[in-house]
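Engineer: how would this look folded up:
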Amino acid sequence: MANLHVDVVSAEESIFAGEARFVTLPGESGELGILPGHTPLISRVRPGTVKVVLVDGSEISIFVAGGILEVQPGTVTVLSDTAIRAEDLDEAKALEARKRAEEALRNAKDKADIAVVEAELAMLAAQAAAARKLSQTRRSH
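Structural biologist: Next comes the predicted model:
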């Protein structure tokens, strides 16, 4: 069976680079599943979890705060300002940051400030949800 080369890159570092059987991620218009041989595609990525099924059948989960997806024959690239390995996600820290952002939203005066804070809140809510989902999965195994 053919494999995909997958790269997940944040603004700071390469989070994952390797061979995989399958990738799922939150695309702009819904959940995307990418197998080897997928049609070339460029799409926005919503905040959420990128799941990479490795060649050995194990899975890696990476939280992304949105970004861009590029699919080429045999290659999947996800570019995101923020990408965090699932094992590094911390629900409590995300919720604390969300409280600070909500306070900033209450104090925001103009539309530009409000839009920036609302985008940050959406990303933090998705990050907390991904952390919660991962911790529930860990407890059930």
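Engineer: can we go C-alpha only for contacts and neighbour counts from here?
Structural biologist: OK.
Engineer: Now do the buried residues in the longest helix that the chain contains.
Structural biologist: Longest helix of the chain, by residue count under DSSP state H: helix 111-140. For helix 111-140, burial by neighbour count (16 or more other CA atoms under 10 Å) applies to 114, 117-118, 120-121, 123-132, 134-135.
Engineer: Show me what that helix is packed up against.
Structural biologist: strand 41-54, strand 59-72, helix 91-107 (3 or more CA pairs under 8 Å, 6 or more residues apart in numbering; DSSP states H and E).
Engineer: which one of the ones you listed lies closest to T24?
Structural biologist: strand 41-54 (5.2 Å; CA to CA).
Engineer: one more to put side by side:
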Amino acid sequence: MASLRCVVVTPEKTALNREADYISLPMDDGELGVLKGRAPMIGRLGFGTLRLQTAAGPERYYVDGGFAQVEDNVVNILTGKLIPVDLIDNDKAREELNEARTLPSSKLEDMAIKQLAIRKARGKVRASS
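Structural biologist: A predicted model of the protein is given here:
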């Protein structure tokens, strides 16, 4: 029997509710591995790959930022999007990255929008590779 539960909620629905033996989260400052018995925590997610090791095998998803909470062997994730990596077209993700790099950045707010778009696109490229 798996020792963890991973619940992912997007604005539209509960997108994932799975048991897993191991979960790897793409945190804003690096990856975080979660095993049974991990101390409670809350953290900001980055843009990248959520990995689950389940009884049926490994599963990978792109998460579009958000927050993660670990408590009592449950990993709760709030994110804007959850996409199975098999559904991400690597060429399209690279196009998104190139488009993000061409966004204007002369104003401070434009620069913030450009940097966010680049981070998201890089996360998709990494997830689809």
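Engineer: Would you pull the TM-score for this pair?
Structural biologist: The TM-score (TM-score structural alignment, normalised by the length of structure 2) is 0.88; 129 aligned residues with a CA RMSD of 1.8 Å.
Engineer: ok, back up a step: what angle do the longest helix of structure 1 and strand 59-72 make?
Structural biologist: Angle of helix 111-140 of structure 1 versus strand 59-72, following axes from the mean of the first three to the mean of the last three CA atoms, to 10 degrees, is 130 degrees.
Engineer: list the contacts for the nearest residue to M41 of structure 2 once chain neighbours are set aside?
Structural biologist: Spatially, and ignoring its direct neighbours in sequence, M41 of structure 2 is nearest to V70 (5.2 Å; CA to CA, 6 or more residues apart in numbering). If you count contacts by CA atoms under 8 Å, 6 or more residues apart in numbering, V70 of structure 2 has them with R38, A39, P40, M41, I42, N76.
Engineer: Name all residues that make contact with the fourth one.
Structural biologist: M41 of structure 2 makes contact with Q69, V70, E71, according to CA under 8 Å, 6+ apart.
Engineer: how about these in JSON lines, adding distance to S3 of structure 2?
Structural biologist: Shown next, in JSON lines, are those (distance: CA to CA, whole Å):
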{"residue": "Q69", "distance to S3 of structure 2": "16"}
{"residue": "V70", "distance to S3 of structure 2": "13"}
{"residue": "E71", "distance to S3 of structure 2": "13"}
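Engineer: For E12 of structure 1, which of the helices and strands packed on helix 111-140 of structure 1 is the nearest?
Structural biologist: Nearest to E12 of structure 1, of those and by CA to CA, is strand 59-72 at 12.8 Å.
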